[in-house]
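J.: return atomic coordinates for the entry below.
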Amino acid sequence: MWGASAGVLVLALAAYGTADALDRVPGVLTLAPEVVADPLPHPTVSGLAAGSSWDAEALAAAPADAPVPQGLAGILDPMLDDDRLTGPVGAEIRDAATGEVLYARNPDAGHTPASTTKIVTAAAALGTLGSQTTFTTSARASAVDAEAGTAVVHLVGGGDVLLGTGASDATRVNGRAGLGTLAADAAEALGEAGVTRVELAVDTSRYTGPAFNAGWERVDISNGFITRIVPLMVNSGATPAEGDHARSQTPEKDALGAFATALTVAGITVTGQRDEPVPAPADAVDLAAVESAPVSAVTEYFLQHSDNVVAEVVGREVALALGHEGSGAAAPGAVLEALGTQGLDAGSIHLADVSGLDYANRISAHDLVSLLGAAAQSDGDLSLLAPALPVAGLTGTLAERFVDEESRAGAGVVRAKTGTLSTVTSLGGTILTADDRLLVFAMLSSNLQRGTAGGARTVLDDAVARVAACGCS
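T.: So this is what the prediction gives:
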């Protein structure tokens, strides 16, 4: 078993800032510096009725003889010349079945991709870790004194940053593994050994190096887009469990506190908690363990929610799987290496992080479409990438997009990962056309003038919707 007048203005600005950060309004607040990134939207049905018009199986079953769109340049070139695109644009669209390039505009130019970077990270994870791999959070005991009834219990992080505080819930991704369940099982094992009083410590030694990327803006931290990357957290460090709030800067201590509470409920007296992380000794004894959702579900979660913390953790897990250290420095190179081990061409992709918060990342439309095309043609774990992307007008970061008159044709038939920073807007994924032809696409615009990202985003949405509506065979 060892196993407000001024106040009103402040509130108005705060509300606008929240909407800004959620991709609901264009960014005009430029306080040193303004950064608008894809944070933690909570998917809601918007524009389409739940369960209507789209599912992954229908996409996969698009008829092979469906007409291939022609003449897309005549449609897209005028749209992408729109003055609202105040920076350069790179775009490419291919037929998913044949790989034929149907449209290209500066496809090889590198752009800051923002959160479309997560497509690259997801592809690496699915192919290298495997869709069914899980991450283990465990409780281990050392310094056991059965006569005194005492021990030190170590909460050991294994890469699950979507822990719940209560019982494990097999119906959820965020909360699949529960600290309540871990504590109950550990308490039972402790009881069998005659231990009733414990000191707690947290073990975060799985990851090494700085917990922050040097390229991340401090404003991202205060906005809750990122926190210190450690191998265990509750709800990826977000507080409270629901809503859009700044994340805890001590996520490992929060997890240990939740574990302590659950142990107390289970009848174990917690005599104290060590202030700093302590690796469990090699001879520590296993008490209990809980497993995360599988990698396929975890990647879908960070694609849907654009969760930077989860993406960064998964990148470190890819590095560990390839024999590298689990660090922020190793993760970007490991993600690109992972593509190579799958026979995928990373092209000219340059990564400084694996979530997309770092402006130093560079991805071209061509390289992004190459990955999406490989996923669309795959019959292995990589095939799970496209169905994991947000659905236009329905889920994730696209829940409130493609719902107006100009872009509504894309609702339900476009699946894509969004990318937003204060001078960047990007979109990459799949389109099921009006003729039932499946396409893969990427559109990226960077170096935008500040305050124009919202208008640029509208242009890209409208352009993608025109392709979706196209019966132009």
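J.: only C-alpha atoms from now on, for both contacts and neighbour counts.
T.: Noted.
J.: now the helices for the stretch 351-473 of the chain?
T.: Counting by DSSP state H, counting those that start in this stretch, the stretch 351-473 of the chain has helices at residues 365-377, 453-468.
J.: let's have these in TSV, adding distance to Asn308 and mean neighbour count.
T.: Listed next are the helices of the stretch 351-473 of the chain as TSV, based on distance: least, C-alpha to C-alpha, whole Å; neighbours: other C-alpha atoms under 10 Å:
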stretch	distance to Asn308	mean neighbour count
helix 365-377	19	24
helix 453-468	20	24
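J.: in JSON lines: the ones you listed, plus distance to Val290.
T.: Shown next, in JSON lines, are those (distance: least, C-alpha to C-alpha, whole Å):
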{"stretch": "helix 365-377", "distance to Val290": "31"}
{"stretch": "helix 453-468", "distance to Val290": "41"}
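J.: for His305, find the nearest of the ones you listed.
T.: Proximity to His305 (C-alpha to C-alpha) singles out helix 453-468 among these, at 18.2 Å.
J.: over to the spatially most central residue of the chain. Which of the three states is it?
T.: Geometric centre of the chain, nearest residue: Phe302, 2.4 Å, by C-alpha atoms, centre = their mean. Under the three-state scheme (DSSP: H, G, I helix; E, B strand; the rest coil), Phe302 adopts helix.
J.: now do the contacts for it.
T.: Lys118, Asn308, Val310, Ala311 (C-alpha atoms under 8 Å, 6 or more residues apart in numbering).
J.: next, the second sequence, to be compared with the first:
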Amino acid sequence: MRLGQWIHTGAMLVGLGLLLGGCATSSNTSEQALDQLLADPALAGASVSLMVRDVRTGSTLYQHNPRTRLIPASSLKLLTTAAAMDVLGPQYRFSTQLLSDGGRQGERLMGNLYLRGLGDPTIQWADYQALAANLAGQGIRQVQGDLVFDDTWFDAERLGLDWAHDDEDKYYGAQISALTVSPNADFDAGTLTVTAKAPAVVGQPVSITLSPPTDYVQLSNLAVSGMGNSYGLNRQHGTNLLRLRGTLAPGTQSRQSVSVWEPTQLVANLFARALAEQGIAVQGKRVIDGTSPATARVLAQHQSAPLQELIRPLLKLSNNSMAEALLKAMGRQQANAGTATAGVTAVADFLTRQGLDPTTLSQVDGSGLSRRNLLSAQNFTDLLLVVSKQPWFNTWYAALPVAGNPKRLVGGSLRYRLQETSAQNNLHAKTGSMGGVSSLTGYITDAEGRRLMFSMLTNNYVVEGARIKALEDRLAIILSRNEGGA
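T.: As a prediction, the model looks like this:
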């Protein structure tokens, strides 16, 4: 076969290509290296879908089970964010509104006060305080009606399809609501940060601080200062009871994030406090899941940063809450339905517009947390190819984790990998990890300056995940070096 066309099909490798250099010896060596990688004992009994292509031409340079659909884990965020950049647009912003259906009488607001969430996963406690301060700045000191919390922009399905029950209390498995709050700059919406500090005296209980400060959750604190560092935290299913157990070394502290049950009600707790801080009294009752009337006027509003900025922390830090918010926002934008199903349809329509067939994959959520998501290396490299031709590509590409770069919001989930290799500060890719699932999908430049795109998905392995990650790293080195060794 002529130079420039070499394909791996199942167990057979035919021909030789441009993938790793212009000479037959170098390419043969590279071919053997990829063969050896797939023959690694860590992959015994596992399923692998692998594909490598040239970005400029789109030609396939290497493939192994390219159309075998596997669970992608967080690599799915590539699809979600690319579709969002198209459907919502790079300038899209989430909003949170303060509205009323009543008039003013001096310092009194005669109607209801509505806090309406439009899905912002980045809004924080300080932003809710600013909304309350804005209202006070308008001279309002009393609300005669009810305080209504409107989260109807999204549906009431708080968790994704088939999310694991043991992820429920984790920050990455937080409930989805159109009215939520993030405790940190990572935008882990629907969670609280729990800081435990151990006193110097052994046997004394640890002290607990919550951020944002709230009495919405209850604490069962049996954790004490002591040796062993067996401290742990979890939330009891279906409740907001946080259970703290074990020992924490004297004089040390632990900071962990935990999801809450019903984030809308957490926001209600916090915003009522923010109003009280501003000296604004509410005469009526607190109403959860109310709906803002169409005639209500906006009194104050908070807007997020534009999507083109939000995809950086989303992709770098693999933020599930942000991805799920984007999926439902796409559904609301395209079909006026803030559901995951409508969002998935919006993503499928994006693929169709790009000439891709959405029936060749299965997507059920935005983050990749569900094991019902199924994509192949072919699906991912097709996506990478069409995205490379979009006007917003450079922004999206810059948001991908960069291998070996120690800066958290540059290297992201790849910052500790491939340091001091030819892939460092070269590989731009999204990682994916779950039990028995690993993936790496992205772009890398070879030694001749040519940009390649690749995807490797591995499922059903029984070895430690670190061994699969090491194989992914080996793949990146082979592609970047144009030779057969690490």
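J.: kindly provide the TM-score of these chains.
T.: Aligned and superposed, the two chains score 0.76 in TM-score terms (TM-score structural alignment, normalised by the length of structure 1); 388 aligned residues with a C-alpha RMSD of 2.4 Å.
J.: what's the closest of the helices of the stretch 351-473 of structure 1 to Ala12 of structure 1?
T.: helix 453-468 (18.9 Å).
J.: that closest one against structure 2, how far on average?
T.: Superposing on structure 2 and averaging over aligned pairs (mean C-alpha distance after the TM-score superposition for structure 1), helix 453-468 of structure 1 comes out at 1.6 Å.
J.: where does that helix end up in structure 2?
T.: Under the alignment (TM-score structural alignment), helix 453-468 of structure 1 falls on residues 465-480 in structure 2.
J.: what's next to stretch 18-29 of structure 2, contact-wise?
T.: Contacts of stretch 18-29 of structure 2 (C-alpha under 8 Å, 6+ apart): 3-6, 16-17, 30, 53-54, 61-62, 446-448, 479, 481-484.
J.: state the distance from the aligned residue in structure 2 for Gly237 of structure 1 to Ser95 of structure 2.
T.: With TM-score structural alignment as the matching criterion, the partner of Gly237 of structure 1 in structure 2 is Gly190. Distance, Gly190 of structure 2 to Ser95 of structure 2, by C-alpha to C-alpha, to the nearest Å: 16 Å.
J.: likewise Leu314 of structure 2?
T.: For Leu314 of structure 2 relative to Ser95 of structure 2 (C-alpha to C-alpha), the value is 18 Å.
J.: likewise Gln390 of structure 2?
T.: Distance, Gln390 of structure 2 to Ser95 of structure 2, by C-alpha to C-alpha: 26 Å.
J.: and these two? which has more neighbours close in?
T.: Between Gln390 of structure 2 and Ser95, counted using other C-alpha atoms under 10 Å, the more crowded position is Ser95 (19 against 13).
J.: name the helices or strands packed onto whichever strand or helix holds Leu266 of structure 2?
T.: Following DSSP states H and E, one finds Leu266 of structure 2 within helix 263-277. Judged by 3 or more C-alpha pairs under 8 Å, 6 or more residues apart in numbering; DSSP states H and E, the packing partners of helix 263-277 of structure 2 are helix 125-137, strand 286-288.
J.: redo the ones you listed as CSV? Include distance to Gly111 of structure 2.
T.: Formatted as CSV, those follow (distance: least, C-alpha to C-alpha, whole Å):
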stretch, distance to Gly111 of structure 2
helix 125-137, 14
strand 286-288, 13
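J.: and these, which is most packed in?
T.: With neighbours taken as mean count of other C-alpha atoms under 10 Å, these reach their highest mean count in helix 125-137, at a mean of 19.
J.: quick one: contacts of that one?
T.: If you take C-alpha under 8 Å, 6+ apart as the criterion, helix 125-137 of structure 2 is touched by 98, 181-183, 212, 270-271, 274-275, 278-280, 299-302.
J.: could you redo the last one with a cut-off of 7 Å?
T.: For helix 125-137 of structure 2, contacts defined as C-alpha atoms under 7 Å, 6 or more residues apart in numbering pick out Val181, Pro212, Phe271, Ala274, Leu275, Gln278, Ala300, Gln301.
J.: among these, which ones are buried?
T.: By neighbour count, with 16 or more other C-alpha atoms under 10 Å, the contacts of helix 125-137 of structure 2 hold Val181, Pro212, Phe271, Ala274, Leu275, Gln278, Ala300, Gln301 as buried.
J.: doesn't the last one fall inside a helix?
T.: No: counting by three-state DSSP, Gln301 of structure 2 is not part of a helix but strand.
J.: what's the match for it in structure 1?
T.: Aligning on TM-score structural alignment places Gln301 of structure 2 opposite Ala289 in structure 1.
J.: figure out the helix or strand that the closest residue to that match other than its chain neighbours lives in.
T.: Excluding its sequence neighbours, the residue lying closest to Ala289 of structure 1 (C-alpha to C-alpha, 6 or more residues apart in numbering) is Ser138, at 4.1 Å. According to DSSP H and E, Ser138 of structure 1 maps onto strand 136-145.
J.: please apply the same query to Gly17 of structure 1.
T.: In the assignment (DSSP H and E), Gly17 of structure 1 maps to helix 6-21.
J.: show me what counts as buried in that helix.
T.: Tyr16, Gly17, Thr18, Asp20, Ala21.
J.: and the two most separated of the residues you listed?
T.: Longest span within those, C-alpha to C-alpha: Tyr16 and Ala21, 8.5 Å.
J.: circling back to that earlier point, tell me the residues of structure 1 aligned with the helix holding Leu266 of structure 2.
T.: Helix 263-277 of structure 2 corresponds to residues 251-265 of structure 1 when matched by TM-score structural alignment.
J.: now that stretch on structure 2. Mean distance?
T.: So stretch 251-265 of structure 1 averages 2.7 Å relative to structure 2 (mean C-alpha distance after the TM-score superposition for structure 1).
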